[in-house]
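Trainee: Provide a 3D model corresponding to the input given below.
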Amino acid sequence: MKIDHVVTGGPCWVELGSAEPAAAKEFYRELFGWRAETDPRPEAGGYTVLQLDGAPVAALSPLYAPGQPTAWTVSFAVEDADATAAAVTAAGGRVVLGPLDVFDAGRFAVVADRGGAVFSLWQPRAFRGAAVLNRPGALGWVELQTRDPAAACHFYPAVFDWSVTAGEHYTQWGVAGADFGGMTTLGEQVPPEVRPHWLPYFAVADVDAVVHRATGLGARTLLGVTDVPDGPRIAVLSDPQGAVFGVHLAGTEG
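Mentor: This next block holds a predicted model:
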C-alpha cells in the first residue's frame, strides 16, 4: 500500500466477525501483538478495538446475524455514506445493511459489489479509522477476489473514482495517485462455494516467521510463502475459526 494514513476512497478499517471472539483475541494477540479493548456499553454488542502499540488498527465482534460467516470485512472511507450507498446500487451493487450511525464515531453501511463481494463504507466523525497503516502489524494491502473482473473494473471506479492499473498478471487499484490494493480472478479451478470477497493483507517484518507462528497457534496455510514476481513476499492463512487473511513483507507491496 502506498498510503500510510486514511484517505477518502481508500481502505480505512478492517473488522473480524468471529464465532469465537475470545479465541480470536488470543490468536491475534499472539500473532501480531494486538491488544483488545472491548466497549463495555451493552448497546455496543461486544465490539472490540484491536490496538498495536496503543493505536487502533482493526476490530473484532461477535457474529450478529444468523448465517453470518466468520470473516474479515474491509471498510473504505467516504465523505457521505448515504450518497455512496446510492452510488453502489446505481452501479449494480446492493446495500446489505444501513446506512446507520455508530454513536458519535461515524456512519456506516455494508454493501456488496455486482459480483457479491461484501465490503463496508465508513463516513468518519469522531473516529477516522485505523491510526496505523502499512507498517508491521497493521493493514498493508487489500485484494478483491472476483469471478467477474471486467464488471469490477467498471463498478469500483464508478463508486469511488479509483484508478485501475492493469498489468500482465495483476490489476491494481489506486486513489489520489497511490495504489492500495489489487484484484485477482477466481478461476474455474476455485470451488463455487468460494464466493467473491475482499482479502486483507497485514504487513509483517518476516513472512516466514509469522506463518510458522500462525500455524503453531492453529492456523491453516492456504497459500504458502511465495515471492510474487516484481512484488512482495506473501502468504495466505486461515485463522483457527476460519477467517482468511494474508500477510506480506512490509515495504515491498504495490
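Trainee: from now on I want contacts and neighbour counts done on CA atoms only, so please keep to that.
Mentor: Noted.
Trainee: show me the helices in this structure, by range?
Mentor: 21-32, 81-90, 149-160, 207-216 (DSSP state H).
Trainee: Ala117 is nearest to which of those helices?
Mentor: helix 149-160 (9.8 Å; CA to CA).
Trainee: got the angle for the closest one vs helix 81-90?
Mentor: 150 degrees (axes from the mean of the first three to the mean of the last three CA atoms, to 10 degrees).
Trainee: mind listing what's buried in helix 149-160?
Mentor: Using 16 or more other CA atoms under 10 Å as the test for burial, helix 149-160 gives Pro149, Ala152, Cys153, His154, Phe155, Tyr156, Pro157, Val159, Phe160.
Trainee: for the comparison step, fold the sequence that follows:
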Amino acid sequence: MNGVEPGTPCWADLATPGLEDAQRFYPQLFGWTGRVSPDPAAGGYTIFLKDGKAVAGAGPPASPDQVPIWSTYVATDDADLVATRVETAGGQVVVAPFDVLDQGRMAVLADPAGAVFSVWQPMAMRGAELFNEPGSMCWNELVTPDPDRAKEFYALVFGWHPEERPAGPVTYTGWRCGARIVAGMMPQLEPLPGDLPAYWSVFFAVADADAIAARAAELGGTILVPPRDNPAGRTAALRDPHGALFHITALR
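Mentor: Just a heads-up that it's a prediction; the model follows:
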C-alpha cells in the first residue's frame, strides 16, 4: 500500500449542498486551489491543493437531506474486511464498500454511538499528500458520549490502543496505532445543536488561529468556539457558510 499506513487517518472531505460556495470559501481561508474532476460521474468532486499537494476534497451530499459535514477517512488495505469488522463490533455499514472510479475503494461506516467515518483503500489516489503544515490536516478527533464502548469498537476495527491522559476536567484519549498516536477522543459533554451526539472532527493546521478564525467570520462562516490554548497549540472550532463543522490549530 502506498501513502499513509493502514489504521491512520489519510484524507478528509466535505459533503455539502453548497459546493460552489465551498470552492470559494476554503481557498480564500487556507490558500488552497481547487481541481474539479472532469468526470461527470464525480459530480463536481473537487480536490483541494496546498502548494500543489492534495490536502482535502469536497463534493455534493450523498442524499438531499444530508447535513453538510467534514468526514475523516482511515487508510486500509481491505475496505471490505473493515466493513465486516464494523458490523461484528456493533457498528453500522452506512454505505457498503464500492470503487470510486479508479481512485480507490471506500466505505462509509458508523460506530455504535453513531459517529460516522469512512475508510479508504487506495488505488490511483493514495490520500492526502501533505500533513501537519499550514493548510493541511493535522488531527482527527472522536467526540462521543460513550468513550468506553468506543475503546472496544475501534480496537476491534482498527487495532487501535487507547492511551489516556488528563486534560482538565475530562480524560483525553490518544489512539495508538503501532508506534504512533494517530487520532484522539474526548467525551461529549454538551451536544452541539442539531448534531449527532457522537462525531469525528477534522483539524487543519494554520499559522495563526486568531487570524484564520477572524477571516472565516469575514467570509461568512461562524466562530463556534473562539481560539484558545491547549497542549497541542491554539485551537478554534468553526463552521463554514453552510454549517459544516471543522477545527483549526496553530501547532506548537
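Trainee: quick TM-score on the pair, please.
Mentor: Once superposed, chain against chain, the TM-score is 0.94 (TM-score structural alignment, normalised by the length of the second structure); 245 aligned residues with a CA RMSD of 1.3 Å.
Trainee: what does Pro62 of the first structure correspond to in the second structure?
Mentor: Residue mapping for Pro62 of the first structure onto the second structure gives Pro60, with TM-score structural alignment as the criterion.
Trainee: and that match, how far from Pro193 of the second structure?
Mentor: Remark: distance between Pro60 of the second structure and Pro193 of the second structure (CA to CA, to the nearest Å) = 23 Å.
Trainee: can you give me the end-to-end span of stretch 171-180 of the first structure?
Mentor: Start and end residues of stretch 171-180 of the first structure are separated by 11 Å (CA to CA).
Trainee: over which residues of the second structure does that stretch lie when aligned?
Mentor: Counting by TM-score structural alignment, stretch 171-180 of the first structure lines up with residues 173-182 of the second structure.
Trainee: and for stretch 144-161 of the first structure?
Mentor: Under TM-score structural alignment, the match for stretch 144-161 of the first structure is residues 142-159.
Trainee: out of the buried residues of helix 149-160 of the first structure, which is nearest to Val6 of the first structure?
Mentor: Phe160 (14.4 Å).
Trainee: could you find the closest non-adjacent residue to that closest one?
Mentor: Excluding the flanking residues, the one nearest Phe160 of the first structure by CA to CA, 6 or more residues apart in numbering is Gly9, at 5.6 Å.
Trainee: which residue in the second structure aligns with that neighbour?
Mentor: Residue correspondence to the second structure (TM-score structural alignment): Gly9 of the first structure is matched to Gly7.
Trainee: hang on, isn't its match packed against Ala75?
Mentor: Yes: using CA atoms under 8 Å, Gly7 of the second structure is in contact with Ala75, at 5.5 Å.
Trainee: those two - which one has more neighbours?
Mentor: Taking neighbours as other CA atoms under 10 Å, Gly7 of the second structure and Ala75 compare with Ala75 leading, 26 against 23.
Trainee: need the counterpart of that one in the first structure.
Mentor: So Ala75 of the second structure corresponds to Ala77, using TM-score structural alignment.
Trainee: my read: its match touches Arg125, true?
Mentor: No: in this structure, Ala77 of the first structure is not within contact of Arg125 by CA under 8 Å, at 11.0 Å.
Trainee: can you pull the contacts of Tyr73 of the second structure?
Mentor: When the contact criterion is CA atoms under 8 Å, 6 or more residues apart in numbering, the partners of Tyr73 of the second structure are Pro9, Cys10, Trp11, Ala12, Phe117, Ser118, Val119, Trp120.
Trainee: so which of those residues comes closest to Gly221 of the second structure?
Mentor: When the contacts of Tyr73 of the second structure are ranked by distance to Gly221 of the second structure (CA to CA), Ala12 comes first, at 19.0 Å.
Trainee: distance of that closest one from Val119 of the second structure?
Mentor: 10 Å.
Trainee: and the two? which has more neighbours close in?
Mentor: Val119 (28 against 24).
Trainee: counterpart of that one over in the first structure?
Mentor: By TM-score structural alignment, Val119 of the second structure lines up with Leu121.
Trainee: these two touch, right, that match and Ala77?
Mentor: Yes: counting by CA under 8 Å, Ala77 is a contact partner of Leu121 of the first structure at 6.1 Å.
Trainee: how about Gly54 of the first structure, what does it touch?
Mentor: Under the criterion of CA under 8 Å, 6+ apart, the contact list for Gly54 of the first structure reads Arg35.
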